[in-house]
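Colleague: I would like to see how this sequence folds:
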Amino acid sequence: MFEKAQGEKVTLPCTFELSEEDEGPLDIEWVLIPADNQKKEQIIIMYAVDRIYNHYYAAMTGRMQFTNLDPRSGDGSLDILNLKAADTGTYQCKVKKAPGVQSKKIQLTVLVKPARTKCSIEGSQEIGKDVTLKCLSQEGSPLLSYDWRRVSGTRELPAISMLNKNTGELLLKNASREHSGTYSCVASNRVGMDECSVELNVTPPVNTAGIIAGAIIGTLLGLSVLCFLIICCCKKHREKKYEKEVHHDIREDVPPPKSRSSTARSYIGSNRSSLGSMSPSNMEGYTKTPYSQVPSEDFERAPQNPTFAPSKYDIAHKIGDITVV
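Modeller: Below is the predicted model of the structure:
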């Protein structure tokens, strides 16, 4: 059995001795026996008729070769370079030279070194609380073992600590200020190791009552400001609505100004109708007086008094002689 780390080189031994009775051609082949018995054996490399054939197994192309370039010397060992985790398995070396036949099985285990190990802290880092330091490798073949140590201070783990080497958890119960410092974790297996560290800072408990009171006060202040803004917006909206209604009422209630020209026209029309009823004989003896002015509004309103209202004759007399054509 062989155990190697990923990326390393391994030599699987296969030596033999020929007897005088072995007179047939030499035939050497390496096969990979699958873990599942239902699958067939896979030829990796072979030597036959003084020639090497190494193109049967694509997964190892370019990574395998006979240790001795001339296997006829009695050495049919196999070198595998840059090992991978998938190379783990059972390998068999078969040597044939009629009438002799021999074989040998070798178990190869490719282990992966721990890598990408991360440290973390779980729990509240307050005095009197339980704190758990965690360590985990992202890569690495089992069985991994974890070990914690204190880097700063006394370099010894607290007496109250509990370590689980299989899971990588370090529990510190009832933590105190003396437990503060830098802690390092080492993950290891049979082929390698990896390390990470974390800083633990144990502090006094947080004043939760003060935080809650501050949050409540802040919330109340925020609500007060919000209510004030809402009231201001409502007041502004009512003022705009009132101004709009007042402006609308003024435009509807104020009557249009009185037209003087229409009054004058009505007056002239009424006088013309009165004058039209007069005959030419009644017009004699009147002096022709030009009339170029429109009676004023006061003159128009004068006939409303029955005591001083002039007759049609008086109006004709004032106007003068008018010749009707």
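
Colleague: CA atoms for contacts and neighbours, from now on please.
Modeller: Fine.

Colleague: show me where the stretch 151-300 of the chain has helices.
Modeller: 208-253, 260-276, 297-301 (DSSP state H, counting those that start in this stretch).

Colleague: ranking the ones you listed by burial, who's on top?
Modeller: Highest mean neighbour count among the helices of the stretch 151-300 of the chain (mean count of other Cα atoms under 10 Å): helix 260-276, with a mean of 13.

Colleague: Could you also give me the structure for this next sequence, so I can compare it with the first?
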Amino acid sequence: MEKASLFFPLVVLLIQCLPIVPVTVSTTTPKVEVHENSDAVLSCDFRTEKEQNPRIEWKKKGTDVSFVYYEGHFRGAFAGRARIKGATVTLQRVTQKDAGEYRCEITAPHDTITLGETNITLEVLVPPHTPSCEIPSSALTGSVVQLRCRDQQSIPPATYSWYKDDKPLTPSRMANATYHLNPITGILEFKTVARGDTGQYSCLASNKVGPPKMCEAKHMKIEDVNMAGVVAAVVVICLVIAICGFGGYYAHRNGYFSSESVCP
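Modeller: Predicted structure coming up:
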């Protein structure tokens, strides 16, 4: 009997010392990447200490935190195009507006720690669209010329390559190169454009999501400066200056600019 009385407090002490397992929440995919108009699975797994019927909520972070799933129903833009199994949510036909950070929250009122959560980032991938290209129709030799290419819709952002007469222009790292091509910004710059740079130019936008897209080719003509015209213009300007100077001298000598006035 005495042994039993000693054993019982030890059992109680051991029970009290056992580690308490609070509500725990986790995800197998903290970052989800899906193509536009496909389904996105946001996994959320949880385990509770005592609670048999925990409250499940999903929220989307943005300028303001908005509910995705609350009180057993999907809310807002997710109503009618999402489903839940356990705590894992599947969003159907996702668009770029659905991209962002989501939070799965599990509330277990009867547990020692009543709240657990996990975050998931959703990225919606968008294939390249036909880029907009700015290609001047003409330029003068020796001038600085920029050709611009941009696709603002592709995700991840597109990289760019330029073509002249259907042949690719390679990014040049040589110090004496006549042009510089930036595949990130899409800018093709000629430091001192020459007549040999005349041709049909087009730009190709690419990313890992879908097939690349190219803008319509445009012709750029490089022309020499008209030296005869420049010389003629200089001669005309010099003649005008000389005539004006002579006229001023003549008028001054004949008293047209005299400050004295004749009174009646």
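
Colleague: Got a TM-score for the pair?
Modeller: The TM-score (TM-score structural alignment, normalised by the length of structure 2) is 0.56; 194 aligned residues with a Cα RMSD of 3.7 Å.

Colleague: CSV for the helices of the stretch 151-300 of structure 1, including distance to residue 28 of structure 1?
Modeller: Shown next, in CSV, are the helices of the stretch 151-300 of structure 1 (distance: least, Cα to Cα, whole Å):
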stretch, distance to residue 28 of structure 1
helix 208-253, 78
helix 260-276, 136
helix 297-301, 143
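
Colleague: Out of those, the one nearest residue 77 of structure 1 is which?
Modeller: Each of the helices of the stretch 151-300 of structure 1 has some distance to residue 77 of structure 1 by Cα to Cα; the shortest is helix 208-253, at 71.8 Å.

Colleague: who are the neighbours of that closest one, in terms of helices and strands?
Modeller: Helices and strands touching helix 208-253 of structure 1, by 3 or more Cα pairs under 8 Å, 6 or more residues apart in numbering; DSSP states H and E: there are none.

Colleague: ok so, going back, of all the helices of the stretch 151-300 of structure 1, which one comes closest to residue 157 of structure 1?
Modeller: helix 208-253 (30.8 Å).

Colleague: Any idea how many residues pack against the counterpart of residue 149 of structure 2 in structure 1?
Modeller: In structure 1, residue 149 of structure 2 lines up with residue 135, judged by TM-score structural alignment. The tally of other residues near residue 135 of structure 1 (other Cα atoms under 10 Å) stands at 26.

Colleague: And residue 162 of structure 2, by the same measure?
Modeller: If we define neighbours as other Cα under 10 Å, then residue 162 of structure 2 has 25 of them.

Colleague: and it, what pairs with it in structure 1?
Modeller: In structure 1, residue 162 of structure 2 lands on residue 148 (TM-score structural alignment).

Colleague: Contact partners for its match?
Modeller: Contacts for residue 148 of structure 1 (Cα atoms under 8 Å, 6 or more residues apart in numbering) come out as 163, 168, 170, 183, 184, 185, 186.

Colleague: Turn those residues into a markdown table, including neighbour count and distance to residue 107 of structure 1.
Modeller: A markdown table is the format used below for the contacts of residue 148 of structure 1 (neighbours: other Cα atoms under 10 Å; distance: Cα to Cα, whole Å):
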| residue | neighbour count | distance to residue 107 of structure 1 |
| --- | --- | --- |
| 163 | 17 | 34 |
| 168 | 22 | 30 |
| 170 | 23 | 36 |
| 183 | 21 | 39 |
| 184 | 18 | 36 |
| 185 | 26 | 32 |
| 186 | 21 | 29 |
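
Colleague: Looking at these, spot the one nearest residue 119 of structure 1.
Modeller: Taking the contacts of residue 148 of structure 1 together and measuring to residue 119 of structure 1 by Cα to Cα, the closest member is residue 185, at 7.3 Å.

Colleague: Apart from its chain neighbours, what residue comes closest to the residue nearest the centre of structure 2?
Modeller: Centroid-nearest residue in structure 2: residue 157, 5.8 Å away (criterion: Cα atoms, centre = their mean). Leaving aside its sequence neighbours, residue 157 of structure 2 sits nearest to residue 207 (Cα to Cα, 6 or more residues apart in numbering; 6.9 Å).

Colleague: you'd agree the one you found is up against residue 160?
Modeller: No: the criterion here is Cα atoms under 8 Å, and residue 207 of structure 2 misses it with residue 160 at 9.2 Å.

Colleague: what separates the lengthiest strand in structure 2 from the chain centre, distance-wise?
Modeller: Longest strand in structure 2 by number of residues (criterion: DSSP state E): strand 115-125. Chain-centre distance of strand 115-125 of structure 2: 20 Å, with Cα atoms, centre = their mean, to the nearest Å.
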